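Student: Make a model of this:
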Amino acid sequence: MTLAVRPVVGRRAKITALGTYVPPQVLTNQDLEKMVETSDEWIFSRTGIRERHVLAKGLGTSDMCVEAAKKCLAARGLEARDVEAIIVGTVTPDMLFPSTACLVQTKIGAAGAWGFDVSAGCSGFVYALQAGVKLVESGAHSKVLVCGADANTRMVDYTDRTTCILFGDGAGAVLIEPCEEGEIGMIDFVHEIDGSGGPALNMPAGGSLNPSSHETIDKKMHFIHQDGPTVYKFAVRKMAEATLKVLERNGVTGPELGVFISHQANLRIINSTAERLGIEADRVIVNIDRYGNTSAGTIPLAMETAVQEGKLKKGDLVLLAAAGAGFTVGAALLRWEI
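Tutor: Coordinates of the predicted model:
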């Protein structure tokens, strides 16, 4: 393989540490059988999910980010004050403002850091990751903390069996730093949005268009609304397109990848994309059975799974892919340098 590494003006950037967190409370398919008309067999056969984690009352997305960030920084042997910028990919902020990044900054004690949130649905982590990479590549910063986290169960209607079975809560954080001599780190990315897909996956109320009112509450407009077949078709088509594009323009084929780490929305979507790329099943990371769809949290959680299972090692080529509300889609190719 001759890797056509994307030229970078300045310096290259890499992931140097990883930390994840899921709440201790678990909601199983058997639990859902008691809440809505469904079954473990029905859920697992259609999604690949067996259980998901639920954030406790009184806690928010920022609290999950904090736990993941602490683990990430500890793995690198750094203090929070060493962090220069914080980027959080999420669609479930603790509140509309201040940003989740602000809340994380003060809770971990990252004095002097700045940051912001990225709203890209389930593509939130790969979008935030790219923003962090660019801050490091430009030379503006040398230590950027990137979080992907969502408390999806806060937006789920547990009388709607088409959505309540899918979502769980979780978070992950990575540290982005400059590459050392001879390292490659982040190689390339392909991101795209298609706003025409907005009506197929959204939370209609709570913003400036439909501010909270008795009417929006009565009409259940503060829950996730999803047109499942439309979302499924988009994800299958666009994740394949984005991943193939980023691989082809860098002279990489699917079989040459160390691992494929996809957004964990539906097992059939993951497998369909992997088949299009020609990636063997043992190099496709799957943990949706344990966590469900944690939106922006799924990819860092899957990175942790890959490490724990011994499937992700220093020097491996890694392909990330996600699709989410917006519609959004993203794919990133990198060399694992940890």
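
Student: contacts, neighbours, all on C-alpha from now
Tutor: OK.

Student: burial measure for the nearest residue to residue 278 once chain neighbours are set aside, as a count.
Tutor: Leaving aside its sequence neighbours, residue 278 sits nearest to residue 254 (Cα to Cα, 6 or more residues apart in numbering; 5.3 Å). The number of residues packed around residue 254, counting by other Cα atoms under 10 Å, is 20.

Student: Please give the structure of this sequence too, so both can be compared:
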Amino acid sequence: MQNTGIIITGSGSAVPAACLENSAMTALVDTSDEWITTRTGIKKRRIASEKESLSGLAAVASLQAIAMAGITAQDIDLILLATSTPDDLYGSACKVQAALGANRAVAFDLTAACSGFIFGMVTAAQYVNTGVFKNVLVVGADIHSRWVNWQDRTTCVLFGDGAGAVVMQASSSNNLLGFELRSDGSQNHYLNLGYTAQSQQLTKDITVGKGNYQHVTMNGKEVYRFAAQKVPEVIDKALFRANISVENVDWLLLHQANQRILDAVAQRLGIPDHKVISNLANYGNTSAASIPLALDEAVRAGKIKNNHIIAASGFGAGLTWGAAIFKWGK
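Tutor: The predicted structure follows:
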């Protein structure tokens, strides 16, 4: 089977209607706009209501990406939904498929937390490269407001909800230039949303754990240390695989976790501030949605243009991290 190249031809994004500003969070926890802004760079975030769904946000973002790519939902062969917060524990990709009317598409969820979108892009590329599929929709979406402890100021101020999507298509060109993916489960305890069981006895000899999940827990200092060290390394490795120097990168697009992390990574790589894409102030950490959401905004604002080279990197729970170097457009 002959290898096929990949182009990234469409993007889309969606966020909930409600906006929670830093000043309003003082009613929830002992904090202030200054405390949040100076430590994170976040000013506000979008929060999903009980009537809004992850699959609904994902579908809106997907339709935008499909329209920009100039194809229809029936042309989609595969839908990869990168999320850690599905509407259904069994997965939400099939609900997105149904909402789009993409009845030819295979659909499944992929979970790699805040690295999910990068992992999703690389996974999609393998299907396209081998000629199995021609049109792949990669979606990153998360609703962490469902799972944060709103009395814990170390986590609740960080997260927002949203979705972003791209269309990746088979081509004679290959615009996914290089990538590198990593995982280290020995550091899982620094950031997780763990299962917790309530004991329930079924018979005299058999006991089961009644399922539930705890709130998001994070060791912020260790996660910062991990990101500041590992993200520049993985981007360097991806650039090496792409045979591209950092000077040729047009945009650095990182998972929008903390402005301090974005600044530290850019400084270590020697990338100037004007090449760093950041919309963290308006949306907070939207996990798997953060990279495609920021990408879509930059494309629609005219910042990212055809053939611009983007160095993107996701990092987070697992712990997982990865980077992809790609050109935008046809």
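
Student: May I have the TM-score of the superposed chains?
Tutor: After superposition, the two chains reach a TM-score (TM-score structural alignment, normalised by the length of the second structure) of 0.93; 322 aligned residues with a Cα RMSD of 1.9 Å.

Student: which ones are touching the residue in the first structure that residue 107 of the second structure lines up against?
Tutor: Under the alignment (TM-score structural alignment), residue 107 of the second structure pairs with residue 115 in the first structure. By Cα atoms under 8 Å, 6 or more residues apart in numbering, the residues touching residue 115 of the first structure are 85, 86, 87, 101, 102.

Student: repeat that with 6 Å
Tutor: Residues in contact with residue 115 of the first structure (Cα atoms under 6 Å, 6 or more residues apart in numbering) are 85, 86, 87, 101.

Student: Distance of it relative to residue 132 of the first structure?
Tutor: Look at residue 115 of the first structure and residue 132 of the first structure: by Cα to Cα, to the nearest Å, they are 10 Å apart.

Student: Which part of the second structure matches stretch 258-277 of the first structure?
Tutor: Under TM-score structural alignment, the match for stretch 258-277 of the first structure is residues 250-269.

Student: Likewise for stretch 318-330 of the first structure?
Tutor: So stretch 318-330 of the first structure sits over residues 310-322 in the second structure, by TM-score structural alignment.

Student: Spatially, which residue comes closest to residue 232 of the first structure, not counting chain neighbours?
Tutor: residue 269 (7.4 Å).

Student: Can you classify the one you found as helix, strand or coil?
Tutor: helix (DSSP: H, G, I helix; E, B strand; the rest coil).

Student: Matching residue 77 of the second structure against the first structure, which residue comes up?
Tutor: With TM-score structural alignment as the criterion, residue 77 of the second structure matches residue 84.

Student: Near the spatially closest residue to its match that is not a sequence neighbour, how many other residues are there?
Tutor: Residue nearest to residue 84 of the first structure in three dimensions, not counting chain neighbours: residue 113, with 4.5 Å by Cα to Cα, 6+ apart. For residue 113 of the first structure, the neighbour count with other Cα under 10 Å is 20.

Student: can I assume residue 113 of the first structure is in contact with residue 81?
Tutor: No. The criterion here is Cα atoms under 6 Å, and residue 113 of the first structure misses it with residue 81 at 7.8 Å.

Student: Find residues that contact each of these two.
Tutor: With Cα under 6 Å, 6+ apart applied, the contact sets of residue 113 of the first structure and residue 81 do not overlap.
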